[in-house]
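Participant: Sequence unavailable; structure follows:
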C-alpha cells in the first residue's frame, strides 16, 4: 500500500461516528438543489463534521455508507466535488485539498481498465481568501543593493544586523505558500489583519508561512524577478505564474543607479507595471548623499517619461492614490534602522490589486502555464485568466497545436486554491479541467479562447523593440529566446535597417523558430540571449 493510499485507508478505518469529523458519500448530485430541504440538511451535516474536527472535516466520496469502496464514474466524481464545494460554501467552509485513486475492478470496461475512482476531500472552516486581497510584488535591483535584506525585514519585522542577516531568511529554494498562493515563486510573504502587519517568526518553516496565510485578511507576496543572471527567466515566470500587481526596484544609497538598475527598470516599466523605487542603505551615507541619489533616480525616471513622486514630500496617501504606469513613488529606506519600513507597510496594506482588474468585460483568454493530470478529472491546464470570465461547461478552443490548428474542448470544472468554483474572471489563478484533450497534448504557451473566437496562428510578427544590453549589435538572423505571456521560444530577429545597437529603439520583424502561437497586437515581450537583453511590443501580427 503506497503512502498516498494510506490516506484513504486511514479515513475509512476512522469511519463515520456520531460527533466525528469523517463523512462517507457514494455520490453527490446537482439535483439536491431541487429537493426540499435536502441541500440545507447536507450543509448542516457538513458544518457539524467541521466543528467536530476542530475546523476540519474529511469527506470520502465513492464509498458506501459502511465504508465499502464502490468507485464512481469520473464525471460523477467531478459533479460530486462541485456539489461538495457548494455545500461547504453554504456552511462557511471550503475544500482545501482533494486526493483521488483509481479503483481496480470497479466500473471497469471489458478490457479490465479501471474507470471507477474514489477520493478524499479535506474541508476546512472559513472561506478562501479572495484574490483581491492578495497582491503580488515583483522585486528588482542590482546585486548587493539590499533587495533581499529589505524584504526580509518587511516579512519578519526584524531590523537587519548590518551584515545582511535578514537576507538569510530568503536564501532558500523557491517555496510554495499554502493554498497555492505564489507557488514556487514567492520568496517572502506577510499579511495584514485589523491590528496591523502579520509577519513570519521563522520564514524557513512552512507552517509559519501557513500561519501568516491563515491569519492575514490581506496578503503580500514578494517574487524574486530580476536579481542575478537568471533574472529574465524568473521575471517571466512571475509575470505568467501569477500576474504581478506591482514592481519594487531597489537602489543602494552608497552606490546609486547602475547599468543593471536601468535594465531592470526598463523591464518593469516596459510591461506597464506600476512600480515603487526604494532607495536602500541610507544608514551608510550622509543626508547629502541621500539627496544626490534621489536626484539621480528622479532623472532616470524622467528619461523614460515617468513622473517621480517623493513619498517623504507628498505622503503615503498621495502615493497610493497616484501610483500607475507613469507615476513612480520614491522613498528612502534602511533595513538596519527600519527607516521607511512603516511607509512600505502602509503602501502594501492599502494598494489595490491591479492584475486583471480592467479586463473582466473582454472575451475570455488564458495562456497555459502548467499542465497536469488528475485521476478521475483528466487533463488540467493552469494559469492566470488574462481577460474575461470562464464558467464550468463552457466550450473553448485550445491551441495552436504544432500544425497551427485549434482543438475544441469543454470546461469540466474550475478550481482556485483547491476550491471548486462555477466561474473565474480576469486576474484569477485557476486550474481548468478540460474534456476532449489529453494532458500530453497540452503545452505551456498554448491559449484557451471562446469556441467562436476564430483565432489565427502567428508564426511571424512586427514589433517595436528596445535593446537594453548587447555586447556588439543585433543584426539580421539574431536568435534570442522571446518570452511573451507563457510563451518561451527561440525566434529570429530582422531589424529594420539591418541592425540595432545597445540602447537603440527600432522596428524589427520577429519569426518563431519552431512553431506558431497566439499573439495579439500590443502584447509586451522580453527577449534574451546570453548577456543580451531587450524588451518589445507587438505592433502587427501576420497570420500563418
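Facilitator: Happy to help now that I have it. The shown structure was predicted, so the numbers you read here are calculated from the model rather than taken from an experiment.
Participant: only C-alpha atoms for contact and neighbour calcs from this point on.
Facilitator: Noted.
Participant: Can you check my assumption that residue 154 lies in a strand?
Facilitator: No. Read with DSSP: H, G, I helix; E, B strand; the rest coil, residue 154 is helix and lies in no strand.
Participant: Included below, for side-by-side comparison, is a second structure:
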C-alpha cells in the first residue's frame, strides 16, 4: 500500500530528522496542513486595491494597451509602497489557468519591458504548474522606490525570551556569518558593557539588513566583508530595520516602550527549540496577536535539540498562534514555495521558520522572507507627505560637536535642514522654537526626510526628551493630562484585581510615563473593558485612536485611546515648577 505524501514535509529542505518530526499526527497540525493544501489550489479574487495584480497573459500588447499596463503598474507600486506582486497565468477570479512555456516567456518579457519603463526592478520568484498540469504559472516581484524615496523601509521588532537567540539571529542575518556557538556574532549589537559581560540584552538596538532590486544582501561582499553604510544605502532598493529587544522580565518596560515608539510593520517571535514556548515567550505572543501586527516565528537552535524537543516546540507554537480570538493559521516554512504561500496569505498566516545560527541552516530562507516583507506603516504615511511636517521623538542623544539630536519617524510632511520648527511639549506643556541643523538617515547625511522615513535630526534652541513632537507651528497639537481607552487585559493573575487608583506605566506611541487608573469600566461578566488613565507627571500629546499599553507588576493591558482631557491651568503650573526645580 502506497502512503500518500504529506503536504507539509514533501520537500526535504530542512534536515531529514526535522522533516520526519513535522509528520507528527497532531490534530492541530492536520488542520494546518489542510489549510495549506486548500490555499495552493486556488487564489482569492483579484483585489481592487493593494499591490497584487493578476494577469492571464501579456502577449504582444498594442501601444494603447501598453500605456494602460504601465499606468496600472505605477498604481500597484504606489499601493504597495514601492513593491508589487504579479501573478501570470491567473484569471481575475483567482483561477489558476496557466500558460504554455512559450506564452509564459512572452508574457514575462512584456512585464519586464513595462517594469523597465517605470524604472522598477523585476524578479521572477517562482514557477508552478496549473491545476490541470498542462500550464505554468509565474509569480513576479516588482520593486521601485518612490520619486522622493531612496529605498523601501520596513521595521521588524524582534521579541523572545532571554537566551532564545534573538540578538544572534539578527547578527547572523546582517553579517552573513555563522555564530561560534558561544554568542560571538551578537557582540556588535550590544550597547552596554554589562550586556557583553552577561550576554543578556538590556536595551533596544537596531541593525540594518539591505537588499538590492534582485534580493541580494548588500551588507557584505562575496567574501563576507562588511560594506560601508554609504555604499549600502546608495545601492539599496529595500532596507529592513531589525529591532532587537530585551528578553528578561526585569527589562519588560524597555521592551514595551520600544514596541510602542518604533511602530513596527512586523513582529518576529524567536523561540529556542531546546526550551520551547516559555511563559515569557507566551506573553510576547499574546501581546503581538492582540496588537494585530503581522507576526512570524523563528525557532532557533535546531542543531542542538532532540527530535522530541523540536516536535514539542512546534506544537506549542501552533497552539499559541491558534489561541482563542486570534484567527491565525500557523504555517511551517521549509522552502521558497512555502515562503511565498505564507507571504501571499498576509496577516492571517503566521509563518514558522527553523534555523540554526551555528550551522547557518535555513538562514538564507529567512533572509529571502525579509526581502519580501511588505511595508505597512510607511505606505499609510507616504500619502501625508504634502501635509505640514510632524515627527515623533522616539530617542534623544547629545553628540559631541553636534549638540542635541532627536531620532524618530516622520509621521507627515517633510523635514529639511535649516527648517524652523516647534518642539514640545516642554515641562509646562508649551512648545519651543528650534532650528534643524543637520539630518542623518541610516547613518548617512541627507538634506531632507519625508513621511514614513526614520531619521536623526540635530536641533538647537530647546530641551529635548523622549515623547516629544517636532512639528511646524501651525500644527502644534493640544496636550492632555488624562485619556480614556478601550482595553483588553491580556496578562493578569486570577487572584489579583484591578482597582481605581492603581499605578501603572503608560506606553502610547513615543510616550512613556507613569500613570494612575482613575476609573475602570467593566462588562456584564465583570471583565475590564475600558479605563480612564491620568499621567502622573507632565502633560503629553496623545492622539485618539493610538494603541496604548498599560503595564504594572502583575498585569498588562492593550487597547486604543478613545478620548483625551486637557490639563488644568493649576496642573500645568505645578508641572512647570517641578521641572524647573529639577534643572536648578
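Facilitator: Looks like it came in fine. Not measured: the values here are computed from a predicted model.
Participant: Could you get me the TM-score between them?
Facilitator: The TM-score (TM-score structural alignment, normalised by the length of the first structure) is 0.61; 395 aligned residues with a C-alpha RMSD of 4.0 Å.
Participant: hang on, residue 532 of the second structure packs against residue 515?
Facilitator: No. Residue 532 of the second structure is beyond contact range of residue 515, at 10.1 Å (criterion: C-alpha atoms under 8 Å).
Participant: centroid residue for the first structure?
Facilitator: With the centre of the first structure defined as its mean C-alpha position, the nearest residue by C-alpha atoms, centre = their mean is residue 242, 1.9 Å away.
Participant: any chance you could map the helices in the second structure?
Facilitator: For the second structure, applying DSSP state H gives helices covering 16-21, 27-41, 63-79, 101-117, 166-175, 193-198, 229-235, 252-262, 279-290, 307-321, 336-345, 363-372, 377-382, 569-583.
Participant: Would you mind finding the most buried of the ones you listed?
Facilitator: Sort these by mean neighbour count, taking mean count of other C-alpha atoms under 10 Å, and helix 166-175 sits at the top with a mean of 25.
Participant: what's that helix in contact with?
Facilitator: 158-160, 178-179, 183, 185-186, 188-189, 201, 207-209, 219-220, 224, 226, 242, 244, 270, 357, 363, 367 (C-alpha atoms under 8 Å, 6 or more residues apart in numbering).
Participant: Buried subset of those, written for ChimeraX?
Facilitator: To isolate the buried ones among the contacts of helix 166-175 of the second structure in ChimeraX, judged by 16 or more other C-alpha atoms under 10 Å, type:
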select :158,159,160,178,179,183,185,186,189,201,207,208,209,219,220,242,244,270,357,363,367
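Participant: Among the contacts of helix 166-175 of the second structure, name the ones in strands.
Facilitator: When the contacts of helix 166-175 of the second structure are checked against strands (DSSP state E), the matches are 158, 159, 160, 207, 208, 209, 242, 244, 270.
Participant: and the gap between the fifth one and residue 225 of the second structure?
Facilitator: As for residue 208 of the second structure, its distance to residue 225 of the second structure is 15 Å (criterion: C-alpha to C-alpha, to the nearest Å).
Participant: same question, the third one
Facilitator: With the distance defined as C-alpha to C-alpha, residue 160 of the second structure ends up 29 Å from residue 225 of the second structure.
Participant: quick one: contacts for residue 87 of the second structure?
Facilitator: Neighbouring residues of residue 87 of the second structure by C-alpha under 8 Å, 6+ apart: 52, 53, 54, 55, 137, 138, 139, 140.
Participant: Counterpart of the first one over in the first structure?
Facilitator: By that I understand residue 52 of the second structure. Using TM-score structural alignment, residue 52 of the second structure has no partner in the first structure.
Participant: which residue in the first structure lines up with residue 462 of the second structure?
Facilitator: Using TM-score structural alignment as the criterion, residue 462 of the second structure maps onto residue 439 of the first structure.
Participant: tell me, how many neighbours does the residue nearest to that match when sequence neighbours are not counted end up with?
Facilitator: Closest residue in space to residue 439 of the first structure, ignoring its immediate chain neighbours: residue 379 at 4.5 Å, by C-alpha to C-alpha, 6 or more residues apart in numbering. Residues lying near residue 379 of the first structure (other C-alpha atoms under 10 Å) number 23.
Participant: shouldn't residue 379 of the first structure be in contact with residue 438?
Facilitator: Yes. At 5.7 Å, residue 379 of the first structure and residue 438 qualify as touching, with contact defined as C-alpha under 8 Å.
Participant: quick one: the strands in the stretch 401-544 of the first structure?
Facilitator: For the stretch 401-544 of the first structure, applying DSSP state E, counting those that start in this stretch gives strands covering 407-416, 419-421, 423-425, 429-435, 447-450, 458-469, 474-475, 481-484, 487-495, 499-500, 505-512, 524-529, 532-543.
Participant: Also the stretch 1-150 of the first structure?
Facilitator: Counting by DSSP E, counting those that start in this stretch, the strands of the stretch 1-150 of the first structure are 22-25, 56-61, 93-103, 116-125, 134-141.
Participant: how about those strands in TSV, adding distance to residue 6 of the first structure?
Facilitator: Formatted as TSV, the strands of the stretch 1-150 of the first structure follow (distance: least, C-alpha to C-alpha, whole Å):
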stretch	distance to residue 6 of the first structure
strand 22-25	15
strand 56-61	13
strand 93-103	11
strand 116-125	11
strand 134-141	34
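Participant: closest one to residue 482 of the first structure among those strands?
Facilitator: Nearest to residue 482 of the first structure, of all the strands of the stretch 1-150 of the first structure, is strand 134-141, at 19.9 Å by C-alpha to C-alpha.
Participant: how far is that closest one from where the chain is centred?
Facilitator: Chain-centre distance of strand 134-141 of the first structure: 11 Å, with C-alpha atoms, centre = their mean, to the nearest Å.
Participant: so residue 142 of the second structure touches residue 85, yeah?
Facilitator: Yes. Using C-alpha under 8 Å, residue 142 of the second structure makes contact with residue 85 at a distance of 6.3 Å.
Participant: Just give me the neighbour total for residue 162 of the second structure.
Facilitator: Residue 162 of the second structure: 23 surrounding residues under other C-alpha under 10 Å.
Participant: Tell me the spacing between it and residue 241 of the second structure.
Facilitator: The gap separating residue 162 of the second structure from residue 241 of the second structure is 21 Å, by C-alpha to C-alpha.
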